[in-house]
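S.K.: after the sequence you'll find the predicted model.
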Amino acid sequence: MFILFLVLAFLASRILTEPLKLITEKLRQTTLTGQNEMLAYESEDEIGLLVREYNQMLLKLEESKQELATQEKEAAWREMARQVAHEIKNPLTPMKLSLQFLQRAIQDQRPNLDELMNKVSQTLITQIDVLTDIATSFSNFTNLPAMRPERLDVAPILRRCVGLHQGGAAGTGIRLTLPEDADTGRYVVYADESLLVRTFNNLLINALQAIPPDRRPEVEAQLQAQPNNRIRICIQDNGTGIPADVQDKVFVPNFTTKEKGSGIGLAVARRGIESAGGTIWFETKEGAGTLFCIELPLAG
């Protein structure tokens, strides 16, 4: 009788624990990304209740996966829309200031009107090309910006960007310092022109916006030759500086200290500059100003 009871107890334990082992195995295989299989158990006992609860959990998990996928798509679209809006907004303000500057020059009948019109027209055409490139990239749903590296002379690009921002009252405090041989074609890099234009525009706008209203703007854009066949472009302002507690977040996407900023510009600039084999960094002193520098290798 004792042996018989042992055999019956063993069989009963196997019968009772087998569904539990199956549930345990299914729980171990449950995943947030793959397809989960429901359990089939017809009995109305406690194990059946557990199986039904497990199946209900899988249904809720599937609903959560679909909702999460929808939220991720919406977040991706919002991120892209924010990035596109930021990239488009950057050239618009200096373009408006340049046109206003040209309008005042026409009203004042300045003697060098033809030269001013040619200069403003060239900078506006460059910015329109940048906007067209952004619109094309967005319509193709590709990464922004679409990199098309080529041999470029940095000096005239920097000159055009600074000239574009010198059209307004705040831009009168921008000074451009170029080497004496800037027009010899020595400072040629292998990069995307739209990327450089957007990066220079963004740094110049940030420099002007960092200066308090009660302080006379003093912004300097400088191009320098460096050892090891590299060049350095620096933009210095006399603004309020970057607080120490946020300095490590400057290049983080979606981080901004501006009320209407998107936090995209510097992140995009860093990604683009690094893709061209360069580096970007800053030095700052609270209350005194900030220096942003870009270093790029010269094209061979």
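M.R.: Ah, there it is.
S.K.: every contact and neighbour count from this point should use C-alpha atoms.
M.R.: Fine.
S.K.: residue ranges of the helices in the stretch 1-150 of the chain, please?
M.R.: 2-29, 46-108, 113-139 (DSSP state H, counting those that start in this stretch).
S.K.: need the ones you listed in TSV (columns: mean neighbour count and distance to residue 295).
M.R.: What follows is the helices of the stretch 1-150 of the chain, written out as TSV (neighbours: other C-alpha atoms under 10 Å; distance: least, C-alpha to C-alpha, whole Å):
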stretch	mean neighbour count	distance to residue 295
helix 2-29	12	50
helix 46-108	15	22
helix 113-139	16	22
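S.K.: among these, which comes closest to residue 293?
M.R.: If you check each of the helices of the stretch 1-150 of the chain against residue 293 by C-alpha to C-alpha, helix 46-108 wins as the nearest, at 19.1 Å.
S.K.: also this one, for the comparison:
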Amino acid sequence: MSIKKKIILSFFISFSIIATLAIAAYLDFRETRNEFKYLELAESIRGKTLQLRRHEKNFFLYGDSKEIDFIHRYIGEIEALIKDAKPYTRNDNLDRLDVKLKEFSLEFVKITSMASKFHKELDTLKPKEPSYLFLIPIIKATFLEHPMQNAQLLKRFFRISRKDGYITFLKRLGNDIKDLRKSGEKIIGISKELDRGARERVQNIINVTKVAVLVFLPLSFLIGFISLFYISHNIVNRLKKLMLTIEKSGAGFFSPMPFPSGHDEVSTLIRTYNNMAEALQVREELLRKKEEELMQSKKLASIGTLASGVAHELNNPLNNIHISAQILAKEMGEDCTGIIEETVDDILSQTFRVKKIVANLLDFARSKEPDFQEVNIVNIIQKRYTQAQKITGFKDIAFLLESPPEVFLQADQVQLERVFVNLFTNAADAMAGKGELHVKVFPEKDKVKIEVSDSGNGIPPEIKDKIFDPFFTTKDRGTGLGLSIVYNIIKNHGGSVSVESTVGAGTTFRIFLPRYK
């Protein structure tokens, strides 16, 4: 069977499965949408009834007329929600809630009317003693919350009898308030039942959907897997292998695929690729060799030119100048003026500085292989810093070393000494000869971690990635080879070096060295 027919067959099977699942999902979605809509309305009714009770309590507690408006507003909103929810269910609780809500509304209107009338008539009351007049505002403020207690106040401090209309009114008001609160509690109870019923219906829908998924999804997977197995075994697997092989080719690995036995389009494609891979493999090998030769020749040419030029053009004159200056310094007598002595000293120091620069250039160009021996890295660090302290720039620097007494590893001692000389010198320059130099050594099982931290001004982020580049420097003097030499030495030891720095907070160089070769 050709690939075209196989693709058409697989598409038809997949389309049939997807169409069936889509129809089932749509029907389930409609039912779920209606149930969630009803749940949303039930939750809204529940929330509105709670707000209704809250404003009811606030009205009886504070007697604020604004609470009356809130109560009527929430009654209207609940009635509207009941009307909206009825199309989604045949639930008797909605009818019960509607009836109770109307009863609550009528009772509340009756209570507010009675309260307004009583509030006006309180001003006509006369107390037994003029000093009891202060009780009238208290009664006005609390008779809705505590009608029976206020009835006792009226009998005790005002000129009324037990059978007086005020007392009867307050008793009736108290009973009406109790009835209203009972109606409110029933409304809350019905709204809870509505909310619980809606959630149960949604949960039922979810359970039915789960069962449908557990039944139909494995079935569809089984049918699809049978179809997919046949197609993938003949087409997809071979195309996948070809794709992986092509990806490897993009990375430079040209490996031919097993020779196909079929005669379809994929087999032809594999044969064509194998021919192309063999040709590319030959060309890649030739190109790699040519590139390596070219890079090596350029590197050797540039380094050879630099080393040769430095050695022949600078070393001999520098040595002559340095030796002559030394002789001149010895031959100077007491009759020599101060300017002559300063000049000779300056010649010696400057020639020494240039000789050091030349030595750095030669060290970088030569890049000797390490002579691995077992060394104590702690002794190397202590030795190099002790020698560095003799230099003027280190006198005001506080040195702190955190390390075990001995940490052994296989390394080139001379090259590691060069590493720490460069790192300590850079730290001293960064701190302008004053600050704290902190070295930590952490021995691990197969490697050693070393951190060299200074309290200098730090390295700006824009140049941090360049500090290991040859000849890159931010100082007025020097060649910019110190950290490049550090990087090459650590790399030749099979380790790594990185830097962390915050402007104004100092710099930390972190070195990892393997303990064994």
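M.R.: Sure, I can see it. Fair warning: this is a prediction, and the values are worked out from it, not measured in the lab.
S.K.: just the TM-score for the two chains, thanks.
M.R.: For this chain pair, the superposition-based TM-score is 0.50 by TM-score structural alignment, normalised by the length of structure 1; 175 aligned residues with a C-alpha RMSD of 3.6 Å.
S.K.: before we move on, back to that, minimum distance to residue 256 of structure 1: which of the helices of the stretch 1-150 of structure 1 has it?
M.R.: helix 46-108 (12.1 Å).
S.K.: coming back round to it: the helices of the stretch 1-150 of structure 1 into JSON lines, with extra columns for distance to residue 156 of structure 1?
M.R.: What follows is those, written out as JSON lines (distance: least, C-alpha to C-alpha, whole Å):
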{"stretch": "helix 2-29", "distance to residue 156 of structure 1": "61"}
{"stretch": "helix 46-108", "distance to residue 156 of structure 1": "17"}
{"stretch": "helix 113-139", "distance to residue 156 of structure 1": "11"}
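S.K.: looking at these, spot the one closest to residue 149 of structure 1.
M.R.: Of all the helices of the stretch 1-150 of structure 1, helix 113-139 sits nearest to residue 149 of structure 1, with 13.5 Å by C-alpha to C-alpha.
S.K.: can you give me the angle the closest one makes with helix 46-108?
M.R.: In terms of direction (axes from the mean of the first three to the mean of the last three C-alpha atoms, to 10 degrees), helix 113-139 of structure 1 departs from helix 46-108 by 170 degrees.
S.K.: what span of structure 2 lines up against the helix or strand just after helix 113-139 of structure 1?
M.R.: The C-terminal neighbour of helix 113-139 of structure 1 among helices and strands, as given by DSSP states H and E, is strand 150-153. The aligned range for strand 150-153 of structure 1 in structure 2 is 373-376, by TM-score structural alignment.
S.K.: which outside residues touch that stretch?
M.R.: Residues from elsewhere that reach stretch 373-376 of structure 2, judged by C-alpha atoms under 8 Å, 6 or more residues apart in numbering: 406-413.
S.K.: and it, how far from structure 1 on average?
M.R.: For stretch 373-376 of structure 2, the mean deviation from structure 1 after alignment is 1.4 Å (mean C-alpha distance after the TM-score superposition for structure 1).
S.K.: out of the helices of the stretch 1-150 of structure 1, nearest to residue 249 of structure 1?
M.R.: Counting by C-alpha to C-alpha, residue 249 of structure 1 lies closest to helix 46-108 out of these; the figure is 17.5 Å.
S.K.: which one of the helices of the stretch 1-150 of structure 1 lies closest to residue 272 of structure 1?
M.R.: Of all those, it is helix 46-108 that lies closest to residue 272 of structure 1, at 13.1 Å by C-alpha to C-alpha.
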